[in-house]
Every structure is written in structure tokens, then in C-alpha cells.
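A.B. asks: Next one to model:
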Amino acid sequence: MRPAKLWRGWRGCAAVVSIAVAVLFATAAPAAQPQVRYLHQGWEFRLLPDDPQAREHAPATQWRAARVPGHVHTDLLAQGLIPDPYVGAPEAQLQWIGLGAWEYRSRFDLSEATLRKSHAELVFEGLDTYADVYLNGEALLSADNAFRNWRLPVAGKLRARGNELRVVLHSPIRRLLPRVEAMPHKIAGNYPSPYGDEPKEAMTGNFARKPGYHYGWDWGPRYVTAGVWRDVKLESWDGPRIDELHLRQLRVDADVAELRAQVQVRADAAGSATLELDWLDPDGRRARALRQTVQLQAGAQTLNVPVRIERPRRWYPFGYGEQALYTFRARLLDADGQRAQAQQRTGLRRVELRRPRDAEGQGFAFAVNGIEIFAKGANAIPFDMFPARVPRERLRKTLEDARAANMNMLRNWGGGYYESDAFFDLADELGLMVWQDFMYGGGMQPGFDPAFRANAVAEARDQVRRLRRHPSIVLWCGNNEEETAWKDWGHRRKLMESDPAFAQTVWDGYVQLFGRDLREVVAQEAGDLPYWSSSPGNDLDEKANDSSKGDKHYWDVWAGSKPIAAYLDETPRFMSEFGLQAWPSLRTVDAFASAAEQGIDTPVIRAHQKFLAGAGNERLLHYIRAGYGEPRDFAQFVYLSQVMQAEGIELAALHHRASRPHTMGSLYWQLNDVWPGASWSSLDYYGRWKALHFHARRFFAPVAAAALRKDGRTTLSLLSDRTQALPARWTLRVIDFDAREHWRAQGEVALTPLAVTAAGAWSDAELLRGADQRRTAAVFELQAQGEPVSRRVIYFDEAEALALSDPQLRTQWRRDGKAAVLTLQTERLARGLWIEFDGLDAELSDNALTLLPGETVQLRVRADADLARLRQALRLRWLGAP
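C.D. replies: This next block holds a predicted model:
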């Protein structure tokens, strides 16, 4: 219905409306929402006694306590039936879990008041994945999608005492394998299992709507788990119900926000009702109250309410304005006195994906409230193999650490799961834009199957509706790397050779699902947001991973073994993936490997190195040796891997930023870890910062110096993400490692807002002026009004060829409140300085430093230890150390 037919004009003056609203809201509050009973208590689980796995795992067939929300693996671990999946190398011996069928049950009682309610729905917010649900012996559901929200009407099926809820979870491998094996020609899967639980030529993961990473990835183990992994609840109510309040943003600018409040209502009968709408501004002040009589129809309907807010406070990404959030509230009172209410917190902003054509191709830039934002950030993967055990505090710490590194965007990668509401609430509050993939992460989906597509569309509708209130989401993307896999990795060619007609069918199904179906869902449910069919891609253009159009995944460095300097040869329109691997700190390695188990090629270390099926340390050594020499032991190998990763990603990210506006985004792979092991992350599984994260805070700084050396020539670009011009001074000093300054230059400049300002270029000969390149560095610094000093040090050879010597570091300690203060002073250049503490967890205000000759720095250290213990545990590493 059009709003004009539902709304007959706002009645009364503002004062009268405010009084009426206050009275109604006060009387409606107690009974306004459905009664919600979370069914998280009293669960038990077991392996089905007649399952084939029971022959070798009989103890698992006994009923034991379970945790809901949870997972089979974590319940088995809690009951002592399996070892910790993260410690040592138990992965092979735990694959039987993914082949088993598991049963969960719980009993609960209900009050007479609950039973008298006219409506009752059993709600499962996450069933992983093939799940049969029974209530009091009656089959209610056969679920087939871990990402869908299942609502089951149960009025009349409940009793006061002894309700039994049962969930039988079937193995996705055993469920799908016969179908996949029966296919005359297979579509490409992703990572084949090395454990024999399914044939390599018949992978099932891409046929299941469950987290793809459960089947293994090149940074995580293969644990094909199952479980009731999100909330289970019973909702009961009388009368009308507001299912959702959604604010459709039609126009948002500095002068006005024009919105359409969509109030989704279910009513038992037709009749008149009073609908009220108000909202609280970002400071909690009620800005307006509206009241109107509406005509309800029996059943489901959407009431569309026009809303206009003058001079709105808009939501901006971090660094560009405030993260203003409004709370909108709707209340419904029918003629029988039944009440319903709903509220939604959201931010008002306008998002555009700008793709102008130019002489070099086609641009790719996000604009928020008319400001083109250079996207700085990383790709986020799942926080755990078993997401039900990820607390909000961990999410907060990770996202706060992302913002602390001056990131303004995270890409939620498509091989995991749709993150919790808590994740997006935090992103909203912190001003982190989210590029949100739908959960398709590699291989090829059976989009040619209408049932699969229908399931996918229902999933997409569930998730877009759940998440559309969040201003942090700026893009919905169909999938990760499926189009480029088809076009560039040989998937299309191999299938065309074996069955051209089927190959065309597969591609047509892909285009239908990712080119049309998901695009339509986003347009219908979140019409103010752009949709992108695949990453990398150019929205179904002929070339999938194009440097001149769309977004780019660049893996010639690392996966292709090109030298790190090759990053300077790749200048895309938006870099959405690139990365270098590193090991986490020794403190993290100690959590899964004893000292005796630690070595570059020991079994446990190989088990936690998933690239190249455990042989990824050879690739790491390739890059370490090329730039830093041969590590003398495992500890130095870990340290050098972090130095290499940090310096390499810094080179690439500064190149991307210096290429603005041609390039408008730099998202490195990856932010976080799913378990403790080798990966491309800058934050390890326990949240400890690798060297890369400390570097990211500098190279993603809003104002930064980008000095980049290529082919014997260094170019200085001055970067500013500020929206106002800034007076600044740049300085160049050429020094040797023992403190001698050869010469210096400087210049005054006004930094252009949201742009790159060129400051100069010098050949090696012009910089060195005859100095020994093995003992000399060029130091570029930028000081802008109100901004921290940005520094970039250029060397004239690889680190392993430089004449780096003992920097003669001196340390002093003092206490300052709850923190300790460490003062470091150096006589000579200290490159790649890493500070750690044996046996202690310590949080440092800075690390992964380069100190210039004669420089002194003070670092705050937070740790559960006194100064004597800190002093004793302190360990310093630097490049060139003996």
C-alpha cells in the first residue's frame, strides 16, 4: 500500500502529540514485546548409537552434558572425549566427528500463562547444518542451511511439563557425497581433504550451505563440525506483533534525511489500530513523536511511514566525522488493547560505489555522504573454528585494534559465516565500514540447481534483513573468488573439455545466482546499498581479476613467488586482497607446541602451517632468505617472518595510497586468525599484535609520508585523508648507521585534502652522494599541523647485505600508575627492533620500531608483573643481531 492510503495526516500540535505518546508508551511498555524464553539450559548430546562411527567411538554414544549455543567438537572437548583440537597435531584423528550423526535433546517446562498465549514460535537462529527438529516426538523441521533463521509455529504443541526438544544433526559429508559422486562431471571444489573422509575428486563443501572454512583452508584446520550454534528461543504472544521496524533511507544529506519507516506487522484480525513512531537522537533526546490511526488487515502487512529529519547528524567512517546513531521506536495499540512494539538503532548516511570511466579503465571508490574515502583495512575471517565460543569482548578488542591501526574498512570474507549482531553494533560505533560478502568462498556453487538457488535466496533474505540496519555495511558482495576461479584457474576450461553443455549450464546457474538473484534481494531489502557480484571482479565483465577495472586480488607476490618489490608494479583500482605470511609470537606458539616440538620442519609446526599442505615454511624461507638471510634457529625464523611481512605489506599499502585517486582501497589479507598458527594475519588468534599491526598503524595514518624506492629512484608522496588543507613540512636526511648526517633538505607544503601531494624524487646517486650504500639510509619525515610525525626510512640494499651492527641499546624502567614505562636509547641505527618478554603477556604502546642513531623512545608496558620481573623477562631483537 502507498503511505497516503495508510496515513491520514498527523493530528494535533507537537505538545499534544508528545503528551499522548508519553502516556501510551508508558502503559504499553510491559506487554509490548513477545515473551521470549531462551532454551539454552539442560541440553545433552550423543553420537547416534547406530551410526557407523559408534563402532570405534562407543563412549561418545552415551548421553552427556552439552552447551547450546555450541558445537559438537567443543562439547566433546568439554567432556574429555577428544584432545584440544588446537594443541599439538590431533587433526587427522578427529575427522571421524564430521562423519558422525549427532543427537541433542533438552527438556523444559512452561507456565500456564505462556501456554495461554494465542501464538508461539520456536526460533532457531543457527542450525549447523542438516538438522531434523522434533518437539514432543513430532517432526517439525528438516533444516539444510546453517545461515538461515528457522521459525516454527508450535502453538498447541506445547505442554506444561516435560516438553522435549530433539535435534538430530546429520553429517554433511555423508549426506552429500552420494549425490556428488553420482555426477558424471564434477564442478570444482576448494581444498581437498588429506584425511580420506571424502574423495579428493568429489568434494562436498561447496554443495553445503555451511561455513566453507570448516572443510579446511590454507590458514586453518579441517574440522567439519555440527551443532545448534546460535540462539534457540520460544516466543509467545497475544494480539498483533511487530516483526521488524526498518528505516529505508531515501535521501540523506546535510539539510534533510528523508526516510520511510517500514513497520512489518502480523495481526490476527482486521481492524483499526493506533501506530506511534518516535526517535531518539544520538544524545538520547527525543526528537519527535508521531501518532496515527491505521487500518490493519488480518495476516502480515507492512505499514510505510514517511519520516523527515531536518539537519540530521550523519554517520561517518572513522576519521571523517562522528558515528552518530539514532534509535527509532514504533508502537502499535489495537482496538482490543493489545500492544506491540519494536525499535531499531541505525545511522543516517548515503553510500555510493563510484565507478567512473577514464583513460585507464574504470574507477572503484566508496563515497559516504559525498566524500570519497580511501579504504584502509584488512580482510576479516572467522574468529574461531567454533564461533559459538567467541565472546563479545573478543570482538570488541579485535575491532578496536583495527581502528587503533587507523583502519576504516573490513571485508567480511565469504568463506566463513555472517557475523553476529554484536560485531556490526561494534563496527557501527567504531566507524568501521564493512564490505560484506555473502557466504560463498571458493570452488563453484551448484547454481544450476533451482532448489539450491531457492535456499540461497531465502538465506540472503534472512541475513540482509537482519543486518540492513547497520550503517557500517557499505557493500554486499556475491562471493569470494568464484568468478576468477572459473575464468582464470582452469575450472571452465576443464569442464568445457569434458562436457561443454554442462559447463554452459554451470555458468548460466552462476550468473543467475550471483548476477540476478542476490542482486535482486539486496535491491529489495537494502536498496540504499550497492551490490557487487564477486571479488575480485568487475561485476560480470569478461575479465574477472582486472587491474584497470573493479577490485583486485593480487597474489603474484607470495603465492606466485615474485619478489616483494613487485608490489610496486601492480596498481589496481581497488586492492581487496594481497598478503604475506608470518608466524605469531613465540608466546602464541608455546600454546600449541612444546619447546621440543618447535622447529621449522617439525611435525607440530607443519600441522599449524596450512599453506601448501604444511610445506608453507619453504615459501616463508624463500622470502626471508631473499631479504634477510638465513635464520639461525626457529625463534629467529619467527621474528624474521614478522619483519618480512610487516615491511612487505607496508611497501604495498603505501604504494596503493600514493596512487590515489587511481587506486582507492588497500585491504590486506588478513586481520585475524581462526586458530593459533602461521597465517597472513596481523593479529594472532589470542589478539597479540604482530609486527605488521604496529606498522599498519603508521602506514595507514591519516597523514603519512610515502617514500618508495623503485629501480634506483625514490619518490616522496605526502598522503592526507583529512578533509581540510594542512600546512606541513617534509624533511629528508641522509645518514649513516653510526649517527653521521651526510646532508639534509626540507620543504614547506600545503597538503591537499583527500589527495596525494608530490614532494620530490631522487636517484640513488643523488641521495648517496658517494656514501657507502651498505651503511647509509635516507630518512623522510612529514610533520603536519596537529598530526603525529610520519617517518619512512629508505635503504639501498636488502637487509641481509647491509652493514648493520649492534645498536648499543640502553634500557631504563619506571612505574607510572598501572603501567610500566620502558625507556630505550640507541647509539646506532636499530632496524626492526622487536620487544618481547619471556613467559609474560605484555601489552606495549609501540613495537616493531626502527630507532635512528642517538634516538630515545619511551614505551608504556602493561603486564601482570612488577618492574623486576619485567626487567628480567625483557628480550630485544633487531636486524643484524649476532
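
A.B. asks: only C-alpha atoms for contact and neighbour calcs from this point on.
C.D. replies: OK.

A.B. asks: thought residue 792 was touching residue 705?
C.D. replies: Yes - in terms of Cα atoms under 8 Å, residue 792 counts as a neighbour of residue 705; the distance is 6.5 Å.

A.B. asks: who touches both of those two?
C.D. replies: Common contacts of residue 792 and residue 705, defined by Cα atoms under 8 Å, 6 or more residues apart in numbering, comprise 780, 781.

A.B. asks: Show the contacting residues for the residue nearest in space to the middle of the chain.
C.D. replies: Per Cα atoms, centre = their mean, the C-alpha nearest to the average position across the chain is that of residue 380, at 2.9 Å. By Cα under 8 Å, 6+ apart, residue 380 lies in contact with 410, 411, 412, 413, 669, 670, 671, 672.

A.B. asks: Next: residue 256.
C.D. replies: With contacts taken as Cα under 8 Å, 6+ apart, residue 256 has the following neighbours: 308, 309, 310, 311, 312.

A.B. asks: Make a ChimeraX selection of the buried ones in the residues you listed.
C.D. replies: A single ChimeraX command selects the buried members of the contacts of residue 256 (16 or more other Cα atoms under 10 Å):
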select :312
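
A.B. asks: structure for this one too, so we can compare:
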Amino acid sequence: MRHFRVVRAACWLLLLLVGSWGLPATAAPLQAQWSFRLLPGDAQLRAHPQLAGWRNAQVPGAVHTDLLAQGQIPDPYVGAPEAGLQWIGLADWEYRAQFDVDAATLARAHAELAFEGLDTFATVTLNGQPLLQANNSHRTWRARVDGRLRARGNELRVVLRSPIRTLLPDVQAMPHKIAGNYPSPYGDEPKDAMVGNFVRKPGYHFGWDWGPRYVTAGIWRPVRLESWNAQRLTAVAVQTRTLDVARADLEVAVEVESAAVGTAPVQLEILDPDGKRVARIDRRAMLQAGDNRITIPVTLQKPRRWWPVGQGEQARYTVRATLAPGTAEASRIEQRTGLRTVELRREADRNGGQGFAFVINGVPIFAKGANVIPFDMFPARVDEARIRRELTAARDANMNMLRNWGGGYYEDDVFFDIADELGLLVWQDFMFGGGMQPGYDPAFRANVVDEARDNVRRLRHHPSVVLWCGNNEEETAWKDWGHGRDLTAADPVFAAKVWQGYVDLFGHDLRQVVAEEGLGVPYWSSSPSNDLDEKANDSTRGDKHYWQVWGNPALPVTAYLRETPRFMSEYGLQAWPVLRTLDGIIPAAEQRVDSPTVRAHQKFMAGEGNQRLLKYIEEEYGTPRDFPAFVYLSQVMQADGIQLAALHHRVSRPYTMGSLYWQLNDVWPGASWSSIDYAGRWKALHFHARRFFADHAVAALRDDGMTRVSLLNDRQQGLQATWRLRVIDLDGALRSEQRHTVALPPLSALEVGRFADADLLKGADPTRTVAVVELFDGGRLLSQQVVYFMPAKALALSRPTIDSELRADSDGYVLTLRSPTLVRALWIAFDGLDATLDDNALELVPGETVTIRLRADADLATLRRTLRLQSLADVIR
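C.D. replies: This next block holds a predicted model:
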């Protein structure tokens, strides 16, 4: 069964790649029996002699997952095993594939093995002879195997050297070190000589403040055997030259590898989103030996454009290129793409600032979304279902942009296929997560250029990709965190060399690759930055990361209201996963804020992050009575704070044109800034995001005794709307009410009023009074927000008496809720069960009925018995 699963996974990846990347028709996954072992002679064999022999392996995979499958290590996520597993990253490993080759493949003139992911320092041999050496996990490595294959008994061996042991001697020998990221707390690597930024490997494997340190190795993407005769298609690229509602002028480049000078027929077809052929062009191409590029202009009338979600349809065309159609040597590439234009608009303003706005098909888009980190510590475990779950959740929370953060890996094509389908814009970092890179080393730079070219070419046809960004936080670290200052003080000549290497790599090399291969998608050198302008993290120009809330100096969340950037690409507050997720990894006896296992799953400030969490919880909400209350209140705090920030960004449109909070997802089940936990369960923040990122929303922001009310419209159509402001007691008694009609312009944030506390309260007790602001389209409630005049811990909230009714209908279940008093931060759960709710983490306004739809794999009686309703008044001491 293990071999069957390996082949099935590889075949699925092959179909994905053929459909979207365009592989020769004679490409196939290497169907092999894989095994692994500790490399003979490795020092770790003294402690682990049982790993001297060959054991079954899974490819794609990783050493850690193979060891887990073989019962050699505990689950890396359950309990606190991390310290005891660091030996894995210090070891050298060997993988072996034994395979046969069919007669048709052997008969072809040319053959090549392609390795999509070798992690990382790999020496590969075939049938005892050297094949290739690799040193970059992010690249595709190819080796010709013409005449080296046999029909039976081929053996492929891959030796994977420890990146720590490989690089550490040279790093330690440096008189002055360049800055790394997170030092290891386990002694496997010296804290003053970190190797992570010298190796082209996912940076998060070395640990981050939201994930563990597992420096793994393995063959993490498929190995393919490709064979062909005279020619093969290698790529198709569609460049949009002009595009409007009436016409699309395209330039299609078809790339062919030929063994010799000659000619070959090439056929190009374009199918519209409904599958109807709208263009066919036949050419006879003149070919030189080697790589050839055939450019074919195409014009489409009345094209259907691809739009981000909320702005139009996600129309995708199919481009089909065939080499030598109708012959035995026919080779075809078929890929889907969308027609859209993209601009990063950076208009100067009268105050010396400069905007930062994404413009799609001529329409400025306010970017709403989150940052994405890897979905697992071990990428080969991430399947299409997992990616679809998280990206669909992003779309369902009214997001239209995701930023793929630079400390992980370039996602599989399926990530971008789903983003294309859902209408999610993708800001794509190159894989540099922090610290400083040795860009002064020409070999390092050349390696990165090859990596960049591989991945830009692989992903360029996806309409969702609207930005390539050089790195995450490296420029601001050099300029603002002391990295450049400290190195300059120690060795000014070396510091100047390091900075020039940075400028060469991120200011020139990667920019040039994107210009040559990216089909018009803009490039940005770092995040945050103003593209190598003097100041890196500036609120008036470029994009902004803001961590003075949560990070040092840990300002209160109201400080978000005083930070107004051009584009907020990172900000965040931490929270724990849903308690049901934690129950699977932390034993009940260990569920305490200060327990060793809880601390092991809290990576911020080396496990001290719970004290930071408690600071924010206690400032606003009070002291949690127990660990479940702590988990619940961490989510309430996170949701309320990020809502405040996101709405402030939205009401600042068009000065501010983006709000991407940190972060969407989790890499493992631990404390983090995510809104979706590792198990896919929505935290309170994600339910709030569905409301505060809605295309039509009300924003009532209270600060220093004044509430500013704005109405938001992200659609291209205006809206005739009504908004209402009520002041009520906690028991629902109405104190005042006003209602207004308004013409809400398209693509706008419209301020409609400012209200002092004294004018709203009119002498009422602020601990027993709230304001409710609502936006209506006719009689339909679009958005509602409750404004509080006091910190939550000061409110005179009573334990609620909630009337609930749960019934079944044709689409699942319907839950109706009603309370005679105000209920704050209501959390709906079912003991021991999972249920998918279309709303949660909400306020119940007195006397009003809330209807929630839900789905669950349980009967009505079980759901009624296990229903649990929790609110703020239930959990504070």
C-alpha cells in the first residue's frame, strides 16, 4: 500500500504540472521503490544504530515524515519532543530508488531526469555513476540520462548532507558575521553563527516565532523521467499587450527545444472560458539546434477579463500549443490563464508622499487580506484539499489578496490555480525571510537568479500573481534594526560590501528576471520598503510593517488608529488555536499557561509570549479564570484589535490602499497570529474578518472620546443606502436614534459623522450603555457594529440568558439566537464535535434575532445536547 500511495501522489502532481506548466508528452513520474537510511559513517549512527539499514521511504517526502512513518520518532507536533529531534538536522541521509524503464522510453533519442525539489545539499548518482550535485531546495535540477538507463534494475541514489554541518565551518570562520534570524535554543547550531541565510532552503525550517525548528532533508517534490526524439515543447507564455472591453492584443511565445536545425509545424489554439475555440493559428517554425522561441500575435474581440473577487468574473482562457500535430512525435502544452492588466500605481502627492495601489484592468483595488506562511513544517504533506480549504476560507472572509511570505517555499501550481479560480490576488515574495543574504558572493547570486527564473517562468501565466517582491524585512532590518549599524561599526569595508551585494541581488538581479520573464507583473525589492529609497519602513511611501502594537514597545491596540500607511502589508496580534485543536496536542493536565508543553507551543520571545498575551487580555478584558478562558480571551482580543486596525485602514482610502494582516494560516498547532488554526478551524478573527472586510461595511471607530462613522463601498457600482445610529442600554432600552439616507459612491470610504461621547451618552452610565451603528440596503442589513464607551472589563455585563433554537432544514441546520440583554463576544461550539458555522464570535443586540446556518456530521439531537454558548461575561474572574 505504501508504494501505491507514492505513485498515486506522484501521478496527481504530474497531471497538475502537465495542465498548468506544460511538460513534454513523454514526461512521467519516476515509478520507483524508495528507501532511506542514515549515511554510512555518520556520527548519529552511534545513538541510532537501527537506522543503518534501508527503510521504506515516501517521495515526495522528508526525513522527519519518513522517520515518523517508520515509528522511529514521536509525532513532532504532539507534546514537547522538539529538543530531542534536533539530531535529525545534524545528520547526513541517503535515499535510494530502484526502478525499471519501459522499452518506448529507452528507444527515444533523448532522456532526462528532472528533480523538482531536492532539500538541499544533494549528490545524485545513477547506476553508480555521478549524475548531479544540487545546492538549492527551490530549484528544478535536471540531468541528461541518454544511454545511461537500462531496462531493469536501475538504481538512483541521493545523498543529502546536513546544511548545518556543511556550512558551519565557513560561517564560523568569518571575522564578522552577517545577521541571521532565530538562533537555535537547542545547541545544534551556535547562536553566533547561524547558517540559515547562507543556504537556499526554506528559512522557517530553522525555526520562527510561530513554528518549531525542524531542519529537515528529503526529496520534497516529484522526480520525473522525460524522454523525446527530435524536438519537444518546453513552455508557452502569453503576454497581454493591450486589453479593454472591446479587444485583447496578445503575444504568445511558444518555446521548443530541438536537437538539430530543421522545421516543424506548430499549432496554437485558444479556447474561451466556456471551452469554445476563438482562435487557431498554424505555423511552420524554423528551428535551430537548442532552444527556440516562436512568437505568435493573437487578437481576441470582446474578451472576457479576469477580475479579483467582488469586481467581476474570474474568466480563464485555455491556451493550447501543439508541436508536430497529427504525428507520432506530437507534443502538447495546455494551460489556463486569465486576461488582465496589472499596475502598481505610485502617484506622488502634494506632501511628498507616494501612493502604493494595485490597479487591475484600470480599476484601483483596495487590497484586503492576510499573509500566508507554509501550511506545514513538511511541505510534501500539504495536499490540494488543504490548500483549497484555506484559500476558500480567505475568499469567504471577503479577502481579495494574499501575500506569500518569503521565509517558506514557492507554492505548488495548485495554490495559484485555486487563487485564479477564486479571484484572489497574490503578492509573491521571493524566498528570503529575514536577516541578511551573502549577495556579495557571485556564486550565491547566480544560484538565486536560476531559482528565480525557474519559479517566475513556472508561475507567470497565473492571473492571480500581481507582484514579485524581493524579500521580507531585509532592508528594514539593515536600516532600522541595527544590522547595518553594528556591522559598519565592526568592519566598515565588509559592511559596504554586504550592502552592495544586497543592492545587486534585490535591486538588479531579481528585478531583471521579473522584467524578462514575468509578463509585465511589477517587481518590488523588499517588504517593507520604498524600493530601495532612503527610508525602508515609511508610512508616507511604499508598504509598511507595523509591530509597535504587540511587538516592542507593545503599545495598546488604539495605537493602530494613529498609524496610517499607504499600504499595510503586516500587522498582527497573537491568539491560541481553537481549544478543540489544542486538545489533540496538549494533555489536559498540561493545559496551563505556564506548563512546559504549552510553553513549547508558544514560540514568541522564546516561550514567554503568553505574558505578552496576558498583558493585552488583562488591559481590556480582565483576568481569565482558567486555561480555556485564556484561549477564548486571546481570540477575542485578537479579533477586536485587528478589526480596529483593518477598519482604520479601509476608512483611510484612497491614501491607504491595502490591509494585509499577519497571518492567515498555521504551520503547526501552536500560538500564533493566524486567523485559521492548523486544523483549519476558524478563530474569532476570521469570523470578524468576514464582517470587517465585507465589500459594504460600516466603520465606527472610537478614540479619545470621539466616534467617527464611515461607510465603505469596494464595488464599482454606487449604492443608495441607509445608515442608522442607536444608543441603547445593555438591556435594550432605546435612548436615542437617528437614521439617514446616503448615496455611497463606488470604490469609496465616506465619512458621515463624528460623535462625542457626551453627545451620545447624554449623561447615561457608560458602563451600561452602547451605540449600535448599522448600514442597510433597503430593508436588508449589510453591516452592524457595536461601539463601547468603556473597556470590556468595566462593562456591567450580566451572565446572559440566551434563547436558542436549533432545527434541521434541507441544507443542514439553522440556529436562531436571541437575548434580552447585550451579549458580547458570543462563541458557539459543540462539545466534542466539529461544526461549520457561517457566523460566530458575534454580539447579540438585545431583543434582536440572529440566524446562523451550520453543517455538521451529527444528528439534530446530538447537536442540541452538545451546544455550548460562551460569552465575555462567562469567563472573567
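
A.B. asks: ok, back up a step: so can I have CSV of the contacts of residue 256 of the first structure showing secondary structure and distance to residue 838 of the first structure?
C.D. replies: CSV is the format used below for the contacts of residue 256 of the first structure (DSSP: H, G, I helix; E, B strand; the rest coil; distance: Cα to Cα, whole Å):
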residue, secondary structure, distance to residue 838 of the first structure
308, strand, 59
309, strand, 57
310, strand, 58
311, coil, 55
312, coil, 52
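
A.B. asks: Please, where are all the strands along the stretch 751-877 of the second structure?
C.D. replies: Counting by DSSP state E, counting those that start in this stretch, the stretch 751-877 of the second structure forms strands over residues 769-777, 780-788, 803-809, 812-818, 823-830, 835-837, 842-844, 850-856, 867-870, given from the N-terminal end onward.

A.B. asks: mean per-residue distance, the second one to the first structure?
C.D. replies: Strand 780-788 of the second structure, aligned to the first structure and superposed, deviates on average by 1.9 Å (mean Cα distance after the TM-score superposition for the first structure).

A.B. asks: ok, and which of the strands of the stretch 751-877 of the second structure has the densest surroundings?
C.D. replies: Stretch with highest mean neighbour count among these: strand 769-777 (a mean of 22; mean count of other Cα atoms under 10 Å).

A.B. asks: Can you check which part of the first structure it sits on?
C.D. replies: Aligned using TM-score structural alignment, strand 769-777 of the second structure spans residues 776-784 in the first structure.

A.B. asks: again, but for stretch 796-810 of the second structure
C.D. replies: Applying TM-score structural alignment, one finds that stretch 796-810 of the second structure aligns to the residue range 803-817 of the first structure.

A.B. asks: do the same with stretch 192-211 of the second structure
C.D. replies: Going by TM-score structural alignment, stretch 192-211 of the second structure sits over residues 201-220 in the first structure.

A.B. asks: For the matching stretch, buried residues please.
C.D. replies: 202-220.

A.B. asks: Alignment lookup: the residue nearest to the centre of the first structure to the second structure.
C.D. replies: Using TM-score structural alignment as the criterion, the counterpart of residue 380 of the first structure in the second structure is residue 372.

A.B. asks: Could you check how far that match is from residue 459 of the second structure?
C.D. replies: For residue 372 of the second structure, the distance to residue 459 of the second structure (Cα to Cα, to the nearest Å) stands at 17 Å.

A.B. asks: Same question for residue 316 of the second structure.
C.D. replies: According to Cα to Cα, residue 316 of the second structure stands 15 Å off from residue 459 of the second structure.

A.B. asks: same deal with residue 165 of the second structure?
C.D. replies: Where residue 459 of the second structure is concerned, residue 165 of the second structure sits at a distance of 33 Å (Cα to Cα).

A.B. asks: okay, those two: which has more neighbours?
C.D. replies: Under the neighbour definition other Cα atoms under 10 Å, residue 165 of the second structure and residue 459 were set side by side, and residue 459 has more, 21 against 16.
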